[in-house]
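J.: no sequence for this one, just the structure:
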């Protein structure tokens, strides 16, 4: 992907931080206005200290704040809060690439998440 600060489409990589290519399971809890939340299972394409790109089977409402749980292949889990920034069709019909921005939020594992990303970027742990 290319960076073009004049074009803010999701096809352009505008993040200023290192991304880890990692296929991990991501559970997203989508709140509904008049009922219980819906649990969506997706797969990460890549992740960084402040965001994720996931592959989902439906587009998610842009601007929606939701809880996420990222489960690594090692079994380690991270409970996070994120905002849906964008959606775009992915490689297969019915698949969507979704951009998620992570929030600094009390009661989440955001600090532990950032430490894990930093360790992986420094090569101090095995990468996925």
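T.: Great, that's in hand. This is a predicted model, so every value here is computed, not measured. Residues are numbered from 1 along each chain as shown.

J.: from here on, contacts and neighbour counts on C-alpha atoms
T.: OK.

J.: neighbours of residue 62, just the number please.
T.: 14 (other Cα atoms under 10 Å).

J.: Am I right that it falls within a helix?
T.: No - with DSSP: H, G, I helix; E, B strand; the rest coil as the criterion, residue 62 is located in coil rather than a helix.

J.: So it sits against residue 82, correct?
T.: No - counting by Cα atoms under 8 Å, residue 62 does not reach residue 82; the two are 11.2 Å apart.

J.: ok, for residue 89, nearest residue in space, not its chain neighbours?
T.: Leaving aside its sequence neighbours, residue 89 sits nearest to residue 96 (Cα to Cα, 6 or more residues apart in numbering; 4.4 Å).

J.: take a look at this one as well, against the first:
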């Protein structure tokens, strides 16, 4: 995705670093899922851009957990369902920039996530 395409987003994005855990599919039914730890570059109510130490396949639908702290120091966690929309090499060797789209999914924290992002956007402009 070019910078021109990045600028065509239809919603406000917050440039902020948060820890993002991505659960990769298990190799088998008995296998534990692998979790990779990434960091966000920016986020919105409907998506994230994260930096990962490995390339993921576009089109994969993955469980993701975003972890951050509130202004009062309270630990916040949001479990979300994401789709890898695009992947490209990033900066240092063996780093990849991932574009993740969020799904409206029962059992996820999507409503709480959207409220959190709205509060963050409000605080940037007040």
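T.: The structure has been received and is ready for your questions. Keep in mind that what you see is a predicted model, and the values were worked out from it rather than measured.

J.: on that earlier part again, residues contacting the residue nearest to residue 89 of the first structure?
T.: 55-59, 87-90 (Cα atoms under 8 Å, 6 or more residues apart in numbering).

J.: Doesn't residue 2 of the first structure belong to a helix?
T.: No - counting by three-state DSSP, residue 2 of the first structure is located in no helix; its state is coil.

J.: which residue in the second structure lines up with it?
T.: Per TM-score structural alignment, the equivalent position to residue 2 of the first structure in the second structure is residue 4.

J.: residues near its match, how many?
T.: Neighbours of residue 4 of the second structure (other Cα under 10 Å): 8.

J.: what residues are up against it?
T.: Listed by Cα under 8 Å, 6+ apart, residue 4 of the second structure has no contact partners.

J.: from what I can see residue 33 of the second structure touches residue 25, true?
T.: Yes - the pair residue 33 of the second structure and residue 25 qualifies as a contact (Cα under 8 Å) at a distance of 5.9 Å.

J.: host element of residue 21 of the second structure?
T.: strand 19-24 (DSSP states H and E).

J.: now that strand: which residue numbers in the first structure?
T.: Counting by TM-score structural alignment, strand 19-24 of the second structure sits on residues 25-30 of the first structure.

J.: Report the separation between the residue nearest to residue 89 of the first structure and residue 67 of the first structure.
T.: Residue 96 of the first structure sits 19 Å away from residue 67 of the first structure, going by Cα to Cα, to the nearest Å.

J.: again, but for residue 86 of the first structure
T.: 16 Å.

J.: Give me the residues contacting the longest helix seen in the second structure.
T.: Using DSSP state H, we find that the single longest helix of the second structure is helix 110-125. Helix 110-125 of the second structure is touched from outside by 12, 14, 44-46, 78-80, 102-104, with contacts defined as Cα under 8 Å, 6+ apart.

J.: got those as a markdown table, with neighbour count, secondary structure and distance to residue 118 of the second structure columns?
T.: Shown next, in a markdown table, are the contacts of helix 110-125 of the second structure (neighbours: other Cα atoms under 10 Å; DSSP: H, G, I helix; E, B strand; the rest coil; distance: Cα to Cα, whole Å):
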| residue | neighbour count | secondary structure | distance to residue 118 of the second structure |
| --- | --- | --- | --- |
| 12 | 13 | coil | 10 |
| 14 | 17 | strand | 10 |
| 44 | 21 | coil | 9 |
| 45 | 20 | coil | 8 |
| 46 | 17 | coil | 11 |
| 78 | 18 | strand | 14 |
| 79 | 19 | strand | 17 |
| 80 | 23 | strand | 16 |
| 102 | 22 | strand | 15 |
| 103 | 15 | strand | 17 |
| 104 | 13 | coil | 16 |
